[in-house]
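Chemist: Predicted model and sequence follow; I will ask about them next.
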Amino acid sequence: MSITCGFIGLGDQGGPIARRMIEGGFATVLWARRPESLDPYRDTSARFAATIAELGAQAEHVGLCVVNDDDVRQVCEQLVPAMRPGSRIAIHSTVHPDTCRAIEKLAGERGVWVIDAPVSGGSPAAKAGALTLMLGGDPDVIAAARPVFETFGRLIVRLGDVGAGQHAKLINNTLLAANIGLADMALAVGAELGITKPALVELLLASSARSFGLEVRARMPEPSSFAHGAALLKKDVRLLGEVLGTEAAAFVALRDAAADFLERALAGTSTPS
């Protein structure tokens, strides 16, 4: 491959993305706050940077998959000044659309492009190269980045300008939270009516009420086992509320469907199932 890629954020989802890029034939530079995070890549062709700036100086395409808005801002404050004009940053984190727009403005002052590129599918899809990418940014820049994205993505969709990808991801995750919440209520109703959870789940998953949210809830022994996922979904529901306004009718309906389950998952309590 003719370009050098960089990647920052080697967690459960970012790690497999980086590995797919490496195995896809792209020269890749990695940086991590904790040196031990680089250990799984020592048997690959990846190079390791001592600093974010060192990575930025070497890479023409940098993927970010850090946890939150503050992490994205802190990384980009060090990354952007080191990158060459014409290079690009792909933000795979799920963050506020305004964060991506602010980074686009910062990067644009140095001739660096930004692609708003959150992903869906989790670690299993990342490992399989089957993630969904929701993209916002310049069409030509996205087209140039597509060979990199194709190493780990199966469905790759441009939705508009920078920020549009985050809009779609927040809608997706809020709807998932609502669907899990509704599935949780349905299973509670089944328990009240004396229907066992395994029998009801089998029936619903084979019927018109099936959903991915139901599949997710059915795999949980109780909501508290989903505490980590619930924390991430609650954050995304909050961000969608900030984008739409918390009084928007559609947002209220989605938020309320999700709220009880998310609170119980985070509180470690459960309902009969």
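Modeler: Structure's in. What do you need? Numbers count the residues shown, from 1 in each chain.
Chemist: Only C-alpha atoms from now on, for both contacts and neighbour counts.
Modeler: OK.
Chemist: Count the neighbours of residue 67 for me.
Modeler: 16 (other CA atoms under 10 Å).
Chemist: Surely it touches residue 91?
Modeler: No. Counting by CA atoms under 8 Å, residue 67 stays clear of residue 91, with 10.9 Å between them.
Chemist: what separates residue 173 from residue 120, distance-wise?
Modeler: Per CA to CA, to the nearest Å, residue 173 is found 9 Å from residue 120.
Chemist: In terms of secondary structure, what does the lengthiest helix in the chain contact?
Modeler: Determined from DSSP state H, the single longest helix within the chain is helix 164-192. Packed against helix 164-192 by the contact rule (3 or more CA pairs under 8 Å, 6 or more residues apart in numbering; DSSP states H and E) you find helix 97-108, strand 113-116, strand 131-136, strand 153-160, helix 197-205, helix 212-219, helix 227-244, helix 249-267.
Chemist: Check it against this one:
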Amino acid sequence: MSTIAFLGLGNMGGPMAANLVRAGHDVRGFDPVPAAQERARDNGVTICPSGTEAASGADVVVTMFPNGAILLDSYQGGLIEAAPSALFIDSSTIDVAQARRAGELVRAAGGRFVDAPVSGGITGATQGTLTFMVGGDDEDLEAARPTLEAMGRTIVHCGVVGAGQAVKLCNNMVLGVTMIAVSEAFVLAESLGVSDDVFFDVASHATASCWALNSNCPVPGQVETSPANRGFAPPGFLGALMSKDLGLALSAIDQTGTDARMGRLAAELYRDYAAGEGAGRDFGGIIESIRERSGGQQ
């Protein structure tokens, strides 16, 4: 089994690191948040005083950071030098250009790199059922596969370095747009006198069927595991994260000149949602903002 450094032990990284421990790997971790350190320690992760110490001599270095700036700062701040020949796996969600730059830095030092953002949320991270969207060389993907298989169920090779991030941003743009569409449809149905139960029963078995409706339904009482049943309180895919991901998608839209008006509008709506209490609530809570703008109909 491998010696793995895992940096970023929060709501996603903590369970992912725990699954690596359960798979028999020697996992050394770091996170600046004491509570995250304690949870990871309880799950068998050896906590180190810094990321560079965790990475020193590691075979694999996995990062799960809030943004690309932190990733590049860590790479340029001694992390790569701590394990110059290691395989670096970044599972953060960052800009495509940042992922490519990270790969360049690692390869220049003699190491290997894949970008491997995830889909599946906290539940998938805990249960080890994540989907990994991987960008990198064939050989590097195969080297990363045993590590990824300990944390996820589906591994998709998307192309060269940066392609994993590209697919993740496109996927989450679809998710953001569809959640808004589902929420607007519920509010419209309510305004027309149709009950949530009736609309869900029809839409979930008809052409409106989608993940946002069937797994993360924004109205309570329809899907047992939906955050709507607990007032959109965490855990879940927080509005701040959706806003961040759509912001990255918007940047890619602008860079490529893509005519993506729905994606652009979704980024604007989630930016407004995350500017308030929505930042710390599930992204499905945007239905409440739609209700308020519609006159508050229930």
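Modeler: Structure received. Nothing here was measured: the structure is a model prediction, and the numbers come from that model.
Chemist: care to give me the TM-score?
Modeler: Remark: TM-score between the superposed chains equals 0.90 [TM-score structural alignment, normalised by the length of structure 1]; 271 aligned residues with a CA RMSD of 2.4 Å.
Chemist: for the helices and strands packed on helix 164-192 of structure 1, which one ends up most surrounded?
Modeler: Mean neighbours per residue, mean count of other CA atoms under 10 Å, is largest over these for strand 113-116, with a mean of 29.
Chemist: so which strand or helix has the residue of structure 1 positioned farthest from its centre?
Modeler: Centroid-distance maximum for structure 1: residue 194 at 38.2 Å, with CA atoms, centre = their mean. Using DSSP states H and E, no element contains residue 194 of structure 1; it sits outside every helix and strand.
Chemist: Quick check: it vs residue 123 of structure 1, distance?
Modeler: Residue 194 of structure 1 is 36 Å from residue 123 of structure 1, by CA to CA.
Chemist: ok, now which ones touch the residue farthest from the centre of structure 1?
Modeler: By CA atoms under 8 Å, 6 or more residues apart in numbering, no residues touch residue 194 of structure 1.
Chemist: Next: residue 227 of structure 1.
Modeler: Neighbouring residues of residue 227 of structure 1 by CA under 8 Å, 6+ apart: 265-266, 268.
Chemist: which residues are contacting stretch 115-135 of structure 2?
Modeler: Residues beyond stretch 115-135 of structure 2 that count as contacts (CA under 8 Å, 6+ apart) turn out to be 11-13, 15-16, 19, 89-93, 99, 114, 136, 141, 148, 150-165, 167-168, 235-237.
Chemist: Residue 52 of structure 1: neighbouring residues, count only.
Modeler: 22.
Chemist: need the contact list for it.
Modeler: So residue 52 of structure 1 contacts 31, 75, 78-79 (CA under 8 Å, 6+ apart).
Chemist: Give the ChimeraX command for selecting the buried subset of the residues you listed.
Modeler: To isolate in ChimeraX the members of those that are buried, counting by 16 or more other CA atoms under 10 Å, one can use:
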select :31,75,79
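Chemist: nearest to residue 236 of structure 1, of the contacts of residue 52 of structure 1?
Modeler: Ranked by distance to residue 236 of structure 1 (CA to CA), the contacts of residue 52 of structure 1 are led by residue 75 at 20.7 Å.
Chemist: The closest one - that's part of a helix, no?
Modeler: Yes. Judged by DSSP: H, G, I helix; E, B strand; the rest coil, residue 75 of structure 1 forms part of a helix.
Chemist: quick one: the nearest residue to it once chain neighbours are set aside and residue 14 of structure 1, what's the gap?
Modeler: What sits nearest to residue 75 of structure 1 in space, not counting adjacent residues and going by CA to CA, 6 or more residues apart in numbering, is residue 52, at 7.2 Å. Using CA to CA, residue 52 of structure 1 is found at 16 Å from residue 14 of structure 1.
Chemist: same deal with residue 162 of structure 1?
Modeler: 21 Å.
Chemist: Same question for residue 30 of structure 1.
Modeler: Distance, residue 30 of structure 1 to residue 14 of structure 1, by CA to CA: 11 Å.
Chemist: overlap in contacts of the two?
Modeler: residue 8.
Chemist: mean distance, the helix or strand containing residue 81 of structure 2 to its aligned residues in structure 1?
Modeler: In this assignment (DSSP H and E), residue 81 of structure 2 forms part of helix 80-82. Superposed on structure 1, helix 80-82 of structure 2 shows a mean distance of 1.2 Å to its aligned residues (mean CA distance after the TM-score superposition for structure 1).
Chemist: could you point out which element follows that helix?
Modeler: strand 87-90.
Chemist: what about that next one, how far off from structure 1?
Modeler: Relative to structure 1, strand 87-90 of structure 2 is 0.9 Å off (mean CA distance after the TM-score superposition for structure 1).
Chemist: Can you tell me what the residue farthest from the centre of structure 1 aligns to in structure 2?
Modeler: Superposed on structure 2 with TM-score structural alignment, residue 194 of structure 1 falls opposite residue 193.
Chemist: now residue 239 of structure 1
Modeler: With the correspondence set by TM-score structural alignment, residue 239 of structure 1 lines up against residue 248 in structure 2.
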